[in-house]
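S.K.: Fold the following for me, if possible:
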Amino acid sequence: MSAEAPPPYSTATARVLRLPEGAEVDDRLAVEEPLELRIEGKPVAVTMRTPGHDEELALGFALSEGLHPVAARLPEDLAANTIELDAPGFDPERLQRSFYTTSSCGVCGKGALEAVAVEAPPVESSLVVSAALVARLPDRLREAQAAFASTGGLHATGLFTAAGELVCAREDVGRHNAMDKVVGRAFLDGLLPLSDHVLCVSGRLSFELVQKAAVAGCPVVVAVGSPSSLAVELATDRGITLCGFVREGRVNVYTRTERVSA
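M.R.: Below you'll find the predicted structure:
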């Protein structure tokens, strides 16, 4: 599939001076705006994101934080840039602070590994995929990145079947937001846990992305860039296969190598 034109709310126009030509032209930028997440009408989180698929983003974020959501919707007051989460049994005393995430790092401010509890059992899956299939996934994801093609300024996450077919792709200025949108979509479609699927991200593999993959129960995560040391540590602990530096036909398999056949 090829990327279609991006939604108009995901990009904006700015005047730019291009050097050394000296020409002033219009340039396309990725939109970044705050999204407030509420439970029972009370704010519990603010994230900077690219508008679009906000309900999916809210659900994915809540799942990764162990809030056990059942639905997400526009608030009754129809406040702009706000989503209401339905999370029965939510205990506000559980939150020792107000969540605040940014487009660059979903775990900023949490301070210690112990504070980022992964509420997910080890991933159980008999999935095995070929290295050739893994090597094709970043290009397939790239074909679905309409906003990136227009702006060059967004991250993406794609969900693929074991046969390499794209289930859904989402873009965002925040790599963790793109992952949350995909996980939220999978939740709405009844696909969780993702034991027979593969997640592919457009950049590097951070701890937070592996955390979200673990919550979603996904056994294989693929990235164009490298994993961090903490990402590898968490993947080892949760039984997730990490594939990094997937480009030009090459694949580095860092953990649970038995899931990737030569």
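S.K.: Please make it C-alpha for all contacts and neighbour counts, starting now.
M.R.: Fine.
S.K.: Outside of the host helix or strand of residue 158 itself, list whatever touches it.
M.R.: Secondary structure from DSSP states H and E places residue 158 in strand 155-161. For strand 155-161, the external contacting residues (C-alpha atoms under 8 Å, 6 or more residues apart in numbering) are 141, 145, 148, 166-175, 178-179, 182, 196-203.
S.K.: switch the cut-off to 7 Å
M.R.: Strand 155-161 is contacted from outside by 141, 166-175, 178-179, 182, 196-203, using C-alpha atoms under 7 Å, 6 or more residues apart in numbering.
S.K.: Would you do the same for the sequence below? I want to compare the two.
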Amino acid sequence: MGRVTVRRKTTRLAAGRRIERVDTLVVEEPLELRVGGESLQVTMRTPGDDFDLATGFLLAEGVITKPSDVLSMRYCAGVDANGEQTYNLLDITLARGVEAPPKSARRNTTVTSACGVCGKDSLEDVRTKAAWAVAEDAAAVKAEVLASLPVRLREAQKIFDRTGGLHAAGLFTAEGDLLAVKEDVGRHNAVDKVLGQALREGRVPLRGTVLAVSGRASFELAQKAVMAGVPVLAAVSAPSSLAVELAEESGLTLAGFVRDDTMNLYTRPERIV
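M.R.: Okay, here's the model as predicted:
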């Protein structure tokens, strides 16, 4: 498996002084996903949990809904200048009867760590029909529990403590119990890794859960939550207008600016008690 962090020399300027030191940086490398030997997308990600990332991506695209939909995953041959396996090419074989992703699901460009939906042909391509009705989920989350999740998410970020350069996504029960946490240079990758792990463990649909994310809540993150059956999405920062629109249409509770003891509830506020 590829490295998650690297050490690099740096010159720190502080109070007029120049200090030579070694800094720890998070690794960002491309990962190409292939389905049945055909390229699906290339995403810039932090190495690690690649099988979960691929599974979560396929779940969000509506290609798979259960673990048995994936027959196998394997890293393809690929070496760096030193002759070492790069682990940057992943080939996925779907089970018999599971349709491969349509052309609309295939990215026209490399998906950067700051970009989730980039390269889609149109907005309608990401309005994928969900397999579960999130609007019917009767989950109830105490306001104080929801308010505590960003701090707990931050405390669970082990690599962030060393690099300061990662997003995080955490899956919690309605009572606030942590089920999974993932870190990545891309917030959409972190979410895919969390939801992919949940599907691989047979937990999807994720009824009665909360997905907490660092940073903002984009349209794609809201879509991923809906496709996995998550009823509540909580973000440290602001949501986008399209994220709120999708949450309203699907019945997702969307909370933004969840900090300390305050938050903005944009949709389905009755779930927060």
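S.K.: picking that back up, structure 2: matching residues for the following helix or strand past the strand holding residue 158 of structure 1?
M.R.: Next along the chain after strand 155-161 of structure 1, taking DSSP H and E as the criterion, comes strand 166-172. Aligned by TM-score structural alignment, strand 166-172 of structure 1 corresponds to residues 178-184 of structure 2.
S.K.: how much does the matching stretch stray from structure 1?
M.R.: Once the two are superposed, stretch 178-184 of structure 2 sits an average of 0.4 Å from its aligned residues in structure 1 (mean C-alpha distance after the TM-score superposition for structure 1).
S.K.: Spell out the residue ranges of the strands in the stretch 151-273 of structure 2.
M.R.: With strands called from DSSP state E, counting those that start in this stretch, the stretch 151-273 of structure 2 shows them at 167-173, 178-184, 209-213, 232-235, 253-259, 262-267.
S.K.: quick revisit: relative orientation of the strand holding residue 158 of structure 1 and strand 197-201 in degrees?
M.R.: Computed by axes from the mean of the first three to the mean of the last three C-alpha atoms, to 10 degrees, the angle separating strand 155-161 of structure 1 from strand 197-201 equals 160 degrees.
S.K.: What are the buried residues along strand 155-161 of structure 1?
M.R.: By neighbour count on 16 or more other C-alpha atoms under 10 Å, the buried set for strand 155-161 of structure 1 is 155, 156, 157, 158, 159, 160.
S.K.: picking up where we left off before, residue 28 of structure 2: which of the strands of the stretch 151-273 of structure 2 is closest?
M.R.: Residue 28 of structure 2 lies closest to strand 178-184 among the strands of the stretch 151-273 of structure 2, at 8.7 Å (C-alpha to C-alpha).
S.K.: now the strand holding residue 158 of structure 1: how far from the chain's centre is it?
M.R.: With C-alpha atoms, centre = their mean, to the nearest Å as the basis, strand 155-161 of structure 1 stands 8 Å off its chain's centre.
S.K.: Now do it against strand 166-172, angle only.
M.R.: Computed by the same axes, to 10 degrees, the angle separating strand 155-161 of structure 1 from strand 166-172 equals 170 degrees.
S.K.: Strand 155-161 of structure 1 vs structure 2, average offset?
M.R.: Strand 155-161 of structure 1 sits 0.4 Å off on average (mean C-alpha distance after the TM-score superposition for structure 1).
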